[in-house]
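Visitor: the sequence isn't on hand, but the structure is:
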């Protein structure tokens, strides 16, 4: 087991981590002072096999006003708020991020401390700075440049996904026909 962890850490240092095909991730969104978004808790259900990525964004200011960001491999994305029954469908021809989406990222450093953990950092210029634990390659924090906010990991579990597959379907008030 120790050898496997050492090999994983060595691989992480040489190239960006590859995501597992399924995971659940809970993060705190912490915006810069000049950001247009507020503090929030996000829960991500990534399921590459199902072709879906769901991010639930719960703002600190109103915990009942959860934004669902549902991204599908079909190239359709839906931003909806069940409490208000509002929906904004969008087309994103790329689909969801591939597990190796960090390939070709530029190394920021191999000994960066984030949230008290030694991390390895990569950047995709003008998009994201991504920090992974130097030992496990698990996500520790990332920073979205355009949003001007960092996302600090508080829970991560590879191999888990949404408990109900229906979570990966847009609600009836958000029809895909709106995308044509």
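Guide: Perfect, I can see it now. Just so we're clear, the structure is a prediction, and the values are computed from it rather than from any experiment.

Visitor: make it CA atoms for all contacts and neighbour counts henceforth
Guide: Noted.

Visitor: residue 106: what's it in contact with?
Guide: Residues near residue 106 by Cα atoms under 8 Å, 6 or more residues apart in numbering: 122, 123, 124.

Visitor: which secondary structure element contains residue 119?
Guide: Assignment of secondary structure by DSSP states H and E places residue 119 within strand 117-124.

Visitor: just to revisit the earlier point, quick one: which of the contacts of residue 106 is nearest residue 51?
Guide: Residue 51 lies nearest to residue 124 out of these, by Cα to Cα, at 23.0 Å.

Visitor: ok, now how distant is that closest one from residue 16?
Guide: Note on residue 124: its distance to residue 16, by Cα to Cα, to the nearest Å, is 11 Å.

Visitor: these two: who's more crowded?
Guide: A direct count of neighbours by other Cα atoms under 10 Å for residue 124 and residue 16 places residue 16 higher, at 24 against 18.

Visitor: what sits closest to the residue nearest the centre of the chain if chain neighbours are left out?
Guide: In the chain, the residue lying closest to the centroid (Cα atoms, centre = their mean) is residue 44, at 5.9 Å. Spatial nearest neighbour of residue 44, excluding adjacent residues (Cα to Cα, 6 or more residues apart in numbering): residue 55 at 4.4 Å.

Visitor: try this one next to it:
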């Protein structure tokens, strides 16, 4: 009897061990299969338009780039707006020719010859999968390409979110519009690109172009100590500015077109959140603001109007500090805002809110005015009933929706 029981137990143990071994092998097979089926980066569409916020951490340079990619026609165009610098056009062709030029009064142009053309749509083939990681608030698949670039793609939409070069240059993808094509007339380099006697050799031209078109790292400026602290320059009564805004606490990134028009009592923000909808924020000096997209609209009433040009009066001077490659005078306004102004040009460079929201000023065009037609809120903003009270609108509808820029500093204008 005992031998029989022992035999049964031994048999059960052996069967259990075999079962466990089979499970282990099956698990190993699944892991192997999963490893063999790592996700692949989605090839680029053959034609697209993208807005990129790029930061060269080693050179301390910030820029916003409009990228137009057109593989069927063998061409690629970058409109590169360096922070408070010139707008540079980088036109690349698949025959290896590239033109770097401006369209302003300087009429600058450099021609380069490369051995290769533009990137092919499947240029990420063969990249090594590294796993998943959160970036800019998106869960991304991440790949590495020959120790040169790290590429982040949104797991859900498969749109590119971010990429990092080994040089320290990184790009945040703000918009990605598949199938969008730029009209042919915009692809023509200006005539002065062809007025040179001969095209310079590639190596020589690359040396000339190193760091082109604008160097932001400035030599230290020695300033004499003055009896009175410097004052921030009042804002011009009308201007246009492109801003890169990063909410570090919420991990949100956006590019905003700001149109300021004090004489007409109005302010307009075109807010492009990263891979999100374009939001219009029209603000009037009577306290009315309209926040709308192509199909939605929210109306809010505030007790104050738009910022006045001298809203920084009374700010406390903190001294000088380098920011984004510029030597700046820095002021603090009632423990709410830190404002950086370029010592040389006196243009705003950067400001930081106590909430962690950081604003980098990419362009600042004094006197620029937007045509009146662009200030009109759409008709569906006026189809709502009027019984909504101001406080209810502010608290329930617009609280944090989706981004407030100048309204955040409204109280400062009256401090």
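Guide: In hand now; what should we look at? On a predicted model such as this, the values are computed, not experimentally measured, just so you know.

Visitor: what lines up with residue 70 of structure 1 in structure 2?
Guide: Here residue 70 of structure 1 is matched to residue 91 in structure 2, going by TM-score structural alignment.

Visitor: circling back to that earlier point, please name the residues that touch the residue nearest to residue 44 of structure 1.
Guide: Counting by Cα under 8 Å, 6+ apart, residue 55 of structure 1 makes contact with 42, 43, 44, 45, 68, 69, 70.

Visitor: I'd like the next helix or strand past the strand holding residue 119 of structure 1.
Guide: By DSSP H and E, the next helix or strand past strand 117-124 of structure 1 is strand 128-133.

Visitor: in what helix or strand does residue 361 of structure 2 lie?
Guide: Element membership for residue 361 of structure 2 (DSSP H and E) is strand 357-366.

Visitor: what residues in structure 1 pair up with the helix or strand just after that strand?
Guide: Next in sequence after strand 357-366 of structure 2, counting helices and strands by DSSP H and E, comes helix 390-392. On the basis of TM-score structural alignment, helix 390-392 of structure 2 is assigned to no residues in structure 1.

Visitor: buried ones in stretch 61-74 of structure 1?
Guide: Buried residues in stretch 61-74 of structure 1, counted by 16 or more other Cα atoms under 10 Å: 66, 67, 68, 69, 70, 71, 72, 73.

Visitor: in helices, which of these appear?
Guide: Among the buried residues of stretch 61-74 of structure 1, no member falls in helices (DSSP state H).

Visitor: which of the residues you listed lies closest to residue 117 of structure 1?
Guide: Among the buried residues of stretch 61-74 of structure 1, and counting by Cα to Cα, the member closest to residue 117 of structure 1 is residue 69, at 28.9 Å.

Visitor: surely the closest one meets residue 78?
Guide: Yes: applying Cα atoms under 8 Å, one finds residue 69 of structure 1 in contact with residue 78, separated by 6.0 Å.

Visitor: who touches both of residue 124 and residue 16 of structure 1?
Guide: The contact lists of residue 124 of structure 1 and residue 16 share 102, 105, where a contact means Cα under 8 Å, 6+ apart.

Visitor: for structure 1, what spans make up the strands?
Guide: 22-31, 40-47, 52-59, 67-72, 76-81, 86-91, 106-114, 117-124, 128-133, 139-144, 149-158 (DSSP state E).

Visitor: wait, which of the ones you listed is closest to residue 8 of structure 1?
Guide: Going by Cα to Cα, the one of the strands of structure 1 nearest residue 8 of structure 1 is strand 128-133, 10.8 Å.

Visitor: how far apart are that closest one and its match in structure 2?
Guide: In the superposition against structure 2, strand 128-133 of structure 1 averages 0.9 Å from its aligned positions (mean Cα distance after the TM-score superposition for structure 1).
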